[in-house]
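Engineer: I would like the atomic coordinates for the input below:
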Amino acid sequence: MKTFKYILLSTLFIAFYSCEDDDSNTVIEEPLPELTAGSADFSTYVAVGNSLTAGFTDNALFKAAQENATPNILSQKFALAGGGDFSLPLMEDNFGGIAFGGNRLPGFNPRLVFGGAGPVPLESVVGPVTVTTDLTSNPTGPFNNMGVPGAKSFHLLFDGYGNPAGLQTTPTTANPYFVRMASAPNATILGDAMAQSPTFFSLWIGNNDVLGYATSGGDGSNPITPVDGPPGVGFNQTYGALVTTLTSQGAQGVVANIPYVTDIPHFTTVPHNPIPLDAATATAVNQAYAEYNGGIQAALAALAGTGLFTEEEANLRMINFSAGAGNAVVIEDESLTDLGAINPAFAALPKIRQATADDLLVLTASSFIGTEAVPGNPLTVNGVAVPLADRWVLIPSEQAEIKTAIDAFNATIKATATQAGLAFVDANALLNQLANGGISSNSFTLNSSLVFGGAFSLDGIHPTARGNALIANEFMKAIDATYSSNFEASGNLVDIGNYPTNYSPTLQ
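Structural biologist: The predicted structure is shown next:
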């Protein structure tokens, strides 16, 4: 009997600790709440913006990229919370590029692909392709995604932006992407968006108001939009008019601001000192610059004590190359002192210097630096014997202009969003975080490195599909905060790992 009692106690003892072990190792997960739209009405969602809205990727617009655009990702989640259909102005192929009557439009070429070391044109890998997106055969709207690559803020109000005749003018006044989408030749982007009576909208505009100036190296061919001026001219009044119109029928919405150009790889990938030279070439180039360097020293001596030309600037303008890697490129710099205007004896001295780490070379300069203007002649190498023109470089003063404009535009976007009660996405802070350590989501970490960072496509400006997914999640979080929806709490943010970081050259 005693034996049985001890056996029973032992069994109970083991069972007790077994239960404790089970309890300590079992995590009981609370069920996620059901998705709710809160006070938001997603029944008719219209996205308004530029290339970031359209899904432009790898320097082109093509079907797969459009389907992975931020608004399309959002629309799929909105559909779970009362949203309706979301129509896209899909391109005809996955090549990219646009034709008009069978002839390619200059500047609207097939997409870039990864060539093993960096971005290369699609046709350099797969051979010639036939671009099938032709403006003589356009899709029929209305379209919920009204993102038009290349559009600046004031273009959303311009009633000739979709007129095919404007493609024949000099300069052109129409945009071929909007020509494909416009309901009529005199339609406006904003008007076609409003014709759908949106209940909810997204507006991400303003990037091109500064980006065109930046990508052209600040050479003046594509000026920054003025901060002030009437709607259709100045950014502040134009942006206010856009939001006033979009909300005029009671629509709710989400807006995003503008990132700094210093946070995107188009301006941070090409180093200022990429030139390797052998000893013979370095000696030859230095001999070629000897007369120029002597002229700089003569100017410094002649202007000593006047305060018109400092020793610091003279040292900056001296050109010197050495054998080996790490030679800085020679650039034009319009901010340098015009020595000829001070003394005609120095009129022949150009405004040139070697670049420093404070200069930003545009990504497209990588295909130009080191090429020979005269094949076989090392004294005609671009960036060495031939200074890089303004369009290839953003000098510090140009960067300051861009930052000042972005700060002003972003202040307007934030204030307008607050006044209208709209959700707000700080895209500027998001891209800054990508550039400074990266962002982790669903076991993936994205950063702003070209090709391998995962966030930016091969043009160094536009997001990858995975980058768009990350941005879509930020939009949903902002909508949750403003309209009491619960995309995040209900587990309805997207898994960014389900979206690619690049597209195969053979994508069909």
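Engineer: only C-alpha atoms for contact and neighbour calcs from this point on.
Structural biologist: Noted.
Engineer: pretty sure Ser87 contacts Asn144?
Structural biologist: Yes - using CA atoms under 8 Å, Ser87 is in contact with Asn144, at 5.0 Å.
Engineer: more neighbours: which of these two?
Structural biologist: More neighbours surround Asn144 than the other of Ser87 and Asn144, with 24 against 16 (other CA atoms under 10 Å).
Engineer: is it true that the more buried one touches Gly83?
Structural biologist: No - judged on CA under 8 Å, Asn144 makes no contact with Gly83 at a distance of 11.9 Å.
Engineer: any common contacting residues for the two?
Structural biologist: Residues touching both Asn144 and Gly83 by CA atoms under 8 Å, 6 or more residues apart in numbering: Tyr45.
Engineer: another for comparison:
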Amino acid sequence: MKRIFALLFCFGLLMISCEDDDTMVTEPDSMPDPIVVTSGSADFSNYVAIGNSLTAGFSDNALFTAGQEASFPNMLASNFALAGGGSFNIPFMADNLGGMTLAGNPIAGNRLILDFSTGSPNPVPVEGQGSTEITNTLSGSFNNMGVPGAKSYHLVAPGYGNVAGVADGLANPYFARFASSPTTTVLADAAAQNATFFSVWIGNNDILGYVVAGGAGVNQTGNIDPSTYGGSDISDPNVVAGSIDAVLQAMTANGADGVIANLPDVTTIPFLTTVPYNPVPLDQATADLLNGAYAAYNGGLAQVQGLGLITAEELERRTISFEAGDANAVVLIDEDLTDLTGVNPALINMRQSTPDDLLVLTSRSFIGTLANPADPTSINGVAIPLADNWVLTPEEQATANATLIAYNQVIAGLATTYDLALVDANALLRGINEMGFPLADGSTVTAEFGTGGGFSLDGVHPSPRGYAILANAFAEAINAKYGSTLPGVNPLDYTGLYIN
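Structural biologist: From the prediction side, this is the model:
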């Protein structure tokens, strides 16, 4: 068993006052006793982290140097160093802007860090262009194998880091920067390092794409061919199971211990809980105008209900009505409503939102804009219904939650099969969302967008403080499984929000 002594210093032991040049210093005998940090039965000498953006340290819609430094694996590595852990190499981006270029040209989906520089409540990408050039590939091996955008099956996909495939969307630009060869896989490069300890957190992107696209993707359950999946599709649970099993089989082949995390409920992230279902302010004249415009639609619904084609409940759900005030529900398209267009083409699948609907964060800057700049009445979300990608309906939420349950059952089973520590990230993040997470200074971290301290400005990825809370959850699970005494990190040492 490896041991070293780590001194944990308490805030406030040294207090210096500049007023009147007076200085107060506590006596040395007030220092706490040394705490023994041990590795237990684990060997932390060579730690490799495998995952996606959550492992890489993605925050504020971008990957950048400071975010990579504040990744939860880097925090864990600092704890491991207290118990025999070695160096932890990270494939750093070139700056703190984020964004990348390919042969000097910004790549599609170029991700720059968000900020509030415009004064708008909606954060926007910073100006400028990141200096990270994809073709400037990095040499050496890297302990942080987190690849933003990776789904479970991408970890075992040859060519996922091929620079030549980036322009056509056939390869991942982040992995292309540090892949050992154009044909390698993320797993192959991770396994080649012969880790003595590893972490795996993968699978959230297999469902997240569907959720942040407002359910506009396809539920591919029953289709085990991921080559046919779209970017916003839900992966079949068997595909996820097979991919994670392959990762764990390779990483434990030489006897390494490890930790795996389950997946949080992505329907509770600020990206889906920030925009209210009823954000539309109207004066009386506009409300009257809109009610007149929707009168024919409402009347047509009443007629088909009289014919027995829809229930009274669906009639009530679909009837559109506005009133003067600041809290009118938006109008949206709902594919799960009864299709009445065969009876009357004007009776499209349209209704107003309810508290059970989740509007995506980006809808905040879209609702109220004009679909046709030349027509002042073509207001998106009011006169023009929101398309499927702007709202996650209750039926779509149910699909996502059923998938989450299936994925987490897979992960729990694999943790048992490979005798790994298991982090219940689902329970942790649910607690932050519902009750908040108390800190030592009396403050509470919540999932409130922009002010809660737990999530970054993209509404999806944690802030550095949120990552610190996650790192501690990993440390606790590792201690419980392997008998180590990792102290964790102090979340107060990390910012709750990057401000640029």
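Engineer: where along the stretch 101-250 of the second structure do the helices fall?
Structural biologist: For the stretch 101-250 of the second structure, the helices defined by DSSP state H, counting those that start in this stretch occupy 173-176, 186-191, 205-212, 237-251.
Engineer: could I get the ones you listed as a markdown table with distance to Arg317 of the second structure?
Structural biologist: Output for those, formatted as a markdown table (distance: least, CA to CA, whole Å):
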| stretch | distance to Arg317 of the second structure |
| --- | --- |
| helix 173-176 | 45 |
| helix 186-191 | 48 |
| helix 205-212 | 23 |
| helix 237-251 | 33 |
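Engineer: out of those helices, which is closest to Glu448 of the second structure?
Structural biologist: Among the helices of the stretch 101-250 of the second structure, the nearest to Glu448 of the second structure by CA to CA is helix 205-212 (17.3 Å).
Engineer: residues in the first structure aligned with the closest one?
Structural biologist: Counting by TM-score structural alignment, helix 205-212 of the second structure lines up with residues 208-215 of the first structure.
Engineer: cool, and stretch 358-366 of the second structure?
Structural biologist: With TM-score structural alignment as the criterion, stretch 358-366 of the second structure aligns to 360-368.
Engineer: could you pull out the buried residues of the top helix by length along the second structure?
Structural biologist: In the second structure, taking DSSP state H as the definition, the longest helix is helix 394-417. Neighbour-count burial for helix 394-417 of the second structure, counted by 16 or more other CA atoms under 10 Å, picks out 396-397, 399-401, 403-408, 410-412, 414-415.
Engineer: superposed on the first structure, what's the mean shift for that helix?
Structural biologist: Superposing on the first structure and averaging over aligned pairs (mean CA distance after the TM-score superposition for the first structure), helix 394-417 of the second structure comes out at 0.7 Å.
Engineer: hmm, Asp283 of the second structure is touching Ala324, no?
Structural biologist: Yes - using CA under 8 Å, Asp283 of the second structure is in contact with Ala324, at 4.8 Å.
Engineer: residue contacts, the closest residue to Thr172 of the first structure other than its chain neighbours?
Structural biologist: Spatial nearest neighbour of Thr172 of the first structure, excluding adjacent residues (CA to CA, 6 or more residues apart in numbering): Gly166 at 5.5 Å. Residues near Gly166 of the first structure by CA under 8 Å, 6+ apart: 160, 172-175.
Engineer: buried only: go through the residues you listed for me.
Structural biologist: Of those, these count as buried by 16+ other CA under 10 Å: 160, 173-175.
Engineer: identify the residues contacting the match of helix 205-212 of the second structure?
Structural biologist: Here stretch 208-215 of the first structure makes contact (CA under 8 Å, 6+ apart) with 50, 150-153, 219-225, 261, 362, 391, 394, 399, 402, 405-406.
Engineer: between Asp283 and Ala324 of the second structure, which one's more packed in?
Structural biologist: Per other CA under 10 Å, whichever of Asp283 of the second structure and Ala324 has more neighbours is Ala324, with 15 against 12.
Engineer: looks like that one contacts Ala287 (just checking).
Structural biologist: Yes - the pair Ala324 of the second structure / Ala287 is scored as a contact, 5.8 Å apart, by CA under 8 Å.
Engineer: how much space separates the counterpart of Val113 of the first structure in the second structure from Val126 of the second structure?
Structural biologist: Aligning on TM-score structural alignment places Val113 of the first structure opposite Asp115 in the second structure. Separation of Asp115 of the second structure from Val126 of the second structure (CA to CA, to the nearest Å) stands at 6 Å.
Engineer: which of those two has more residues huddled nearby?
Structural biologist: Of the pair Asp115 of the second structure and Val126, Asp115 is the one with more neighbours under other CA under 10 Å, namely 21 against 17.
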